[in-house]
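*Asks:* Sequence and predicted structure are below.
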Amino acid sequence: MKVSEALASRRSVRGFLDKPVDPNVLRRVLTLAGRAPSGGNLQPWHVAVVTGRPLAALVDAVAARIAAGAAEPAEYAVYPANLPEPYRSRRFAVGEEMYGHLGIPREDRAARLAWFAANYRFFGAPVGLFVHTPRFMGPPQWADLGIWLQSVMLLLREEGLDSCPQEAWAMWPRSVRAHVPIPEEHILYAGMSIGWADPAAPANRTRAERAPIEETTTFLGF
């Protein structure tokens, strides 16, 4: 698979088949992803990969906390407050498209919240991944984490696998730490669902639009 094909076919999958992932494939992907660039070669990513009983225990624990109405202090704000245009409209549009495929109207807040909770079941994926980094790392190193995550997602596509990066997991840091060895001196940056996309899952019909380069890019000297 060409890089262009992997990038064009990559999407945030929110419905997975009950099919295991070969650990040797994951090791190969994560080894290659380690070649992702980072400023000063710091390689600020630390990773935990979870499946089987440990994954089920984590998912069940968070589900119980959600059902009890519990909450935890998030590691960071996923979105800026009072998000301005055009960013607000982009976020709104992809959400409405997904809920449209799911048949959940905007006024059905309970159903939307119930669907959002599927984040914490990894959308049924057989593998969950967490990436964390020391708290003293700054915005440049957080950018490195994004580069690493993109590398992982493209390599997964090369293997025929799909994924969904999930900053939503930053909202349950204590529960994650109770099941995953993430030091307190590290910040939980994101989770990721990994597995085989379920073609019958309605949410997987979502195809987020991208802004044209005329809207985002300036060329000088050409």
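*Replies:* Alright, I've got the coordinates.

*Asks:* can we go C-alpha only for contacts and neighbour counts from here?
*Replies:* Fine.

*Asks:* How many residues are close by residue 33?
*Replies:* Residue 33 is flanked by 20 other residues according to other C-alpha atoms under 10 Å.

*Asks:* for the one 5 residues further on, same thing?
*Replies:* Residue neighbour count, defined by other C-alpha under 10 Å, stands at 19 for residue 38.

*Asks:* next up, a second structure to put side by side with the first:
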Amino acid sequence: MEFSEVVARRHSVRDFTDQPVDRQDLVEIVRTAQKAPSWANSQPWRVRIATGQTLARIKELHAARVASGEQGHTEFPVMPRTEWSTAAQANMADLFNQISVHFADEPESFGASQGLLFNAQAIVYLTIPVGSSLWSIHDLGAFSALIALAAFDRGLGAINAYELVKYPDIVREVMGIGEEETLAIGLALGHPAGNPLGDFAPTRQDVEDILTIAE
């Protein structure tokens, strides 16, 4: 598939089928992501992927926490939406408007899919060393973007979401992540379900609204 088509068609998938993700696909997706730009070639990222019974255990523990009403406590700090820029808040409001329209027939399905970890058949967890430079966070963003694009190129869907690292202690325990690493990002992978959760692709701002070219 042409790169421009991969970028244009990729979107966050919020529900997956029960079909497992091939192990070699996971290896090749990470191999592709390793081409991401990195400050001084530091390559700060480390990758752990949960599948099968390991992922089933994470889902079980996560669902119990959700059912208990426990609040999330991710290791990257979360800023209240009211403190984001005016433009960012407008974009988020637009997203929620699109969600309300797209899921008008099943309004509860959007939130429910998060507690189920989107029925992902693989979850990629990305860490960086504790105390990393902000440039390492920049690198991690580039690396995670390439994972999502590489997954789509191989016929898979992906979503990086707060929910996936909402209870980091669960992931740390099951995946054996030490205290010297910060659990930063989770990406759910799988074969997209043919339903509104699998198909929903919110619009983006026009390029004219974000671009300035000085000549």
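*Replies:* That came through, no problem. What you see is a predicted model; the values in this text were computed from it and never measured.

*Asks:* Which stretches in structure 2 count as strands?
*Replies:* Along structure 2, counting by DSSP state E, strands occupy 46-50, 122-129, 157-160, 181-190.

*Asks:* contacts for the third one?
*Replies:* Contact with strand 157-160 of structure 2 is made by 10-14, 16, 148, 151-152, 185-192, as judged by C-alpha atoms under 8 Å, 6 or more residues apart in numbering.

*Asks:* That one: how far from the chain's middle?
*Replies:* Averaging C-alpha positions (C-alpha atoms, centre = their mean, to the nearest Å) puts strand 157-160 of structure 2 5 Å from its chain's average.

*Asks:* Where does it end up in structure 1?
*Replies:* Across structure 1, the stretch matching strand 157-160 of structure 2 (TM-score structural alignment) is residues 162-165.

*Asks:* what's the answer for the first one, then?
*Replies:* Under TM-score structural alignment, strand 46-50 of structure 2 corresponds to residues 46-50 of structure 1.

*Asks:* re earlier: among the contacts of strand 157-160 of structure 2, which ones are buried?
*Replies:* 10-14, 16, 148, 151-152, 185-192 (16 or more other C-alpha atoms under 10 Å).

*Asks:* For residue 150 of structure 2, list the residues it contacts.
*Replies:* 29, 32, 33.

*Asks:* Looking at these, which are in helices?
*Replies:* 29, 32, 33 (DSSP state H).

*Asks:* ok now do the second one, which residues does it touch?
*Replies:* The one in question is residue 32 of structure 2. Residue 32 of structure 2 makes contact with 146, 147, 150, according to C-alpha under 8 Å, 6+ apart.

*Asks:* how much space between the most centrally placed residue in structure 2 and residue 172 of structure 2?
*Replies:* Taking C-alpha atoms, centre = their mean, the centroid of structure 2 lies closest to residue 160, which sits 0.6 Å from it. Using C-alpha to C-alpha, to the nearest Å, residue 160 of structure 2 is found at 18 Å from residue 172 of structure 2.

*Asks:* repeat for residue 159 of structure 2
*Replies:* Distance from residue 159 of structure 2 to residue 172 of structure 2, by C-alpha to C-alpha: 20 Å.

*Asks:* Could you do residue 12 of structure 2 as well?
*Replies:* Between residue 12 of structure 2 and residue 172 of structure 2 the distance is 25 Å, computed by C-alpha to C-alpha.
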